[in-house]
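> Output the structure for:
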Amino acid sequence: MNILAQALEYALSNSDSFFLALGQHLKLVLVPLAISLGLGLPLGFLSASSRTASAVLINSFNSLRVIPSLAILFLAIPYLGLTFQAAVVALTILAMPPILISTDVAFRGINPPIIEAAQGMGMAPWQVLWQVKIPLALPVIIAGIKTATVEVIASATLAAFIGAGGFGKFIVLGFALYDNAILLVGAIPVAVFALLAEVSLSTLQRYFVTPTARI
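As a prediction, this is how the structure comes out:
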């Protein structure tokens, strides 16, 4: 029996554990992403609007990117314990920089004459924001969200080290037992989720980049 068949057999014979891990992994991905979007998008817009805010925010979050996710996870343990919350903190810190930085770059990259033309047509500031700035910025923002999503999907496997579940527990168990089939039960779904996120968000990004894609 080949290793993929063994992995499938293990997943089917442990279906309750597999679907529990699926729910845990989705939660480990969606909660940090929701927090990162809620904080990163407005902070990125603020950063693009102010040089002072940009210097502080971009430098601060760029410095966080050099810290490995596992290190952040273990640094959070003394304060939050071996909990889901500790994993969320680590994954949120991982997801924030690409979202914030891409938002900053997206709004800074808008051609000023376009904004001036919109204002010259009598658009109110809120209309310029919603009808001009945001549509032009969306492709770059989505690129940052795509990067954050793929990174969080992959890094959520580290939550297994503190007992927060997810597909990482199969990877950890596979390593512990030197059983590649069990390892693949965790690794394959994570790879599939990452690929689906990459393809779907890339498609969405192209939709906003290419006007003809909307016809």
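> Please count neighbours and contacts with C-alpha atoms only from this point.
OK.
> What residues of stretch 191-210 count as buried?
Neighbour-count burial for stretch 191-210 flags 193, 194, 197, 198, 201, 204, 205, 208, 209 (criterion: 16 or more other Cα atoms under 10 Å).
> From those, pick the one nearest residue 142.
residue 205 (6.0 Å; Cα to Cα).
> How about the contacts made by that closest one?
138, 139, 140, 142, 143 (Cα atoms under 8 Å, 6 or more residues apart in numbering).
> Output the residues you listed in a markdown table, with distance to residue 70, neighbour count and secondary structure appended to each entry.
A markdown table is the format used below for those (distance: Cα to Cα, whole Å; neighbours: other Cα atoms under 10 Å; DSSP: H, G, I helix; E, B strand; the rest coil):
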| residue | distance to residue 70 | neighbour count | secondary structure |
| --- | --- | --- | --- |
| 138 | 31 | 19 | helix |
| 139 | 30 | 23 | helix |
| 140 | 28 | 22 | helix |
| 142 | 26 | 21 | helix |
| 143 | 24 | 21 | helix |
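> before we go on, could you also do this sequence so I can check it against the first one:
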Amino acid sequence: MDFLGDVLAWLTDPANWEGERGIGNRLVEHVLISIETVAIAAAIALPAGIAIGHSHRWPGLTTGVVNIARAIPSFAVVALALPFAIRLGLGIGYWPTFLALVLLALPPIFTNAVTAIRVVEPRVVEAARGLGMRERELLWQVEIPLAVPLILAGVRVAAVQVVATATLGALVGWGGLGRFIVDGFAVQDNVRVFGGALLVALLAVLTELGFAALSRWRSPRGVAQTAVAR
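As a prediction, the model looks like this:
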């Protein structure tokens, strides 16, 4: 109980929230890089996934390659991004973390986008074609609206993964909430380590809940599509 009390005291101490190295600034850094990387990954993966899902071309090959990429450990992706960023002259810290998080966010968004379009009820698609809809109209007015819950599930998985993995950025010289964990280990400050880990966990839970609420709000009425990210 004393340890938990120390953690609570550390989290509620106004002095720990102030300054460039305070909780407030680290939290903002963590949230911003998470939003930026998920947005970039979505801008790349969604158009590609939707196009492939609609055309029904190479779905097995593309998702297979993406799933192989998903099997690479998060730390390995961060470690590989570091020399790549240095070679490009981007240095350490922010850019290796940014590149790694974008790469980690791509697979779940892409896979769900492909699957979401492919599993739209064929009878609905054929009925729309029977009404004279062109392929572009069919995609934007029928397939994408019905696929939104599953597409959002992919973005949700990516966002939660990014929030958790951004912690590793501290190992390559970046800030964020992971800084408390790395710095705490360095000086054997278990209160700071646990406090930083708790903040990351809470942020991941809030991200999960936020996307769950958004998915329920965006689900088309009368449509029961399972939004499960694989």
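> now the contacts of residue 205 of structure 1 as CSV including distance to residue 118 of structure 1?
What follows is the contacts of residue 205 of structure 1, written out as CSV (distance: Cα to Cα, whole Å):
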residue, distance to residue 118 of structure 1
138, 18
139, 20
140, 21
142, 24
143, 26
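> just these now: which is nearest residue 30 of structure 1?
For those, the nearest to residue 30 of structure 1 is residue 142 (15.8 Å; Cα to Cα).
> Residue 132 of structure 2 versus the alignment partner in structure 2 of the closest one, what's the distance?
For residue 142 of structure 1, the aligned position in structure 2 is occupied by residue 152, per TM-score structural alignment. According to Cα to Cα, to the nearest Å, residue 152 of structure 2 stands 29 Å off from residue 132 of structure 2.
> Widest-spaced pair of the buried residues of stretch 191-210 of structure 1?
Going by Cα to Cα, the pair spanning the buried residues of stretch 191-210 of structure 1 furthest: 193 and 209, at 24.0 Å.
> State which helix of structure 1 is the longest.
helix 15-49 (DSSP state H).
> Show me where structure 1 has its helices.
Taking DSSP H as the test, the helices found in structure 1 are 3-13, 15-49, 51-65, 69-80, 84-108, 112-120, 125-128, 134-155, 168-177, 180-209.
> most packed of those?
Sort the helices of structure 1 by mean neighbour count, taking mean count of other Cα atoms under 10 Å, and helix 84-108 sits at the top with a mean of 25.
> and that one, which stretch of structure 2?
Using TM-score structural alignment, helix 84-108 of structure 1 pairs with 94-118 in structure 2.
> Skipping adjacent residues, who's closest to residue 108 of structure 1 in space?
Closest residue in space to residue 108 of structure 1, ignoring its immediate chain neighbours: residue 48 at 5.6 Å, by Cα to Cα, 6 or more residues apart in numbering.
> just checking, what residue in structure 2 corresponds to that neighbour?
Under TM-score structural alignment, residue 48 of structure 1 pairs with residue 53 in structure 2.
> how much space is there between its match and residue 116 of structure 2?
Distance from residue 53 of structure 2 to residue 116 of structure 2, by Cα to Cα: 8 Å.
> now residue 163 of structure 2
24 Å.
> Correct me if wrong: the match of residue 48 of structure 1 contacts residue 118.
Yes. Between residue 53 of structure 2 and residue 118 there is a contact at 5.2 Å, judged by Cα atoms under 8 Å.
> Counterpart of residue 130 of structure 2 over in structure 1?
So, by TM-score structural alignment, residue 130 of structure 2 is matched to residue 120.
> ok, back up a step: ok, the contacts of residue 205 of structure 1 vs residue 64 of structure 1, which is closest?
Of those, the one sitting nearest to residue 64 of structure 1 (Cα to Cα) turns out to be residue 143, at 19.5 Å.
> Just confirm the closest one contacts residue 101, I think it does.
No. Between residue 143 of structure 1 and residue 101 there is no contact under Cα under 8 Å: 10.6 Å.
> what's near enough to touch residue 28 of structure 2?
residue 176.
> corresponding residue for it in structure 1?
That one, residue 28 of structure 2, aligns with residue 23 by TM-score structural alignment.
> With residue 217 of structure 2 instead?
Aligned partner of residue 217 of structure 2 by TM-score structural alignment: residue 207.
> measure the residue nearest to residue 99 of structure 2 when sequence neighbours are not counted to residue 134 of structure 2 for me?
Leaving aside its chain neighbours, residue 99 of structure 2 sits nearest to residue 81 (6.4 Å; criterion: Cα to Cα, 6+ apart). The spacing between residue 81 of structure 2 and residue 134 of structure 2, counted by Cα to Cα, is 43 Å.
> Then residue 145 of structure 2?
Residue 145 of structure 2 sits 16 Å away from residue 134 of structure 2, going by Cα to Cα.
> now residue 35 of structure 2
Taking Cα to Cα, one finds residue 35 of structure 2 at 35 Å from residue 134 of structure 2.
> can you check residue 180 of structure 2 too?
Separation of residue 180 of structure 2 from residue 134 of structure 2 (Cα to Cα): 54 Å.
> same check, this time on residue 173 of structure 2
51 Å.
> Neighbour count: the two, which is higher?
Shown here are residue 173 of structure 2 and residue 134; by other Cα atoms under 10 Å, residue 173 has more neighbours (14 against 10).
> Once you drop chain neighbours, what's closest to that one?
residue 93 (4.2 Å).
> now residue 180 of structure 1
Using Cα to Cα, 6+ apart, the closest residue to residue 180 of structure 1 is residue 174 (5.9 Å).
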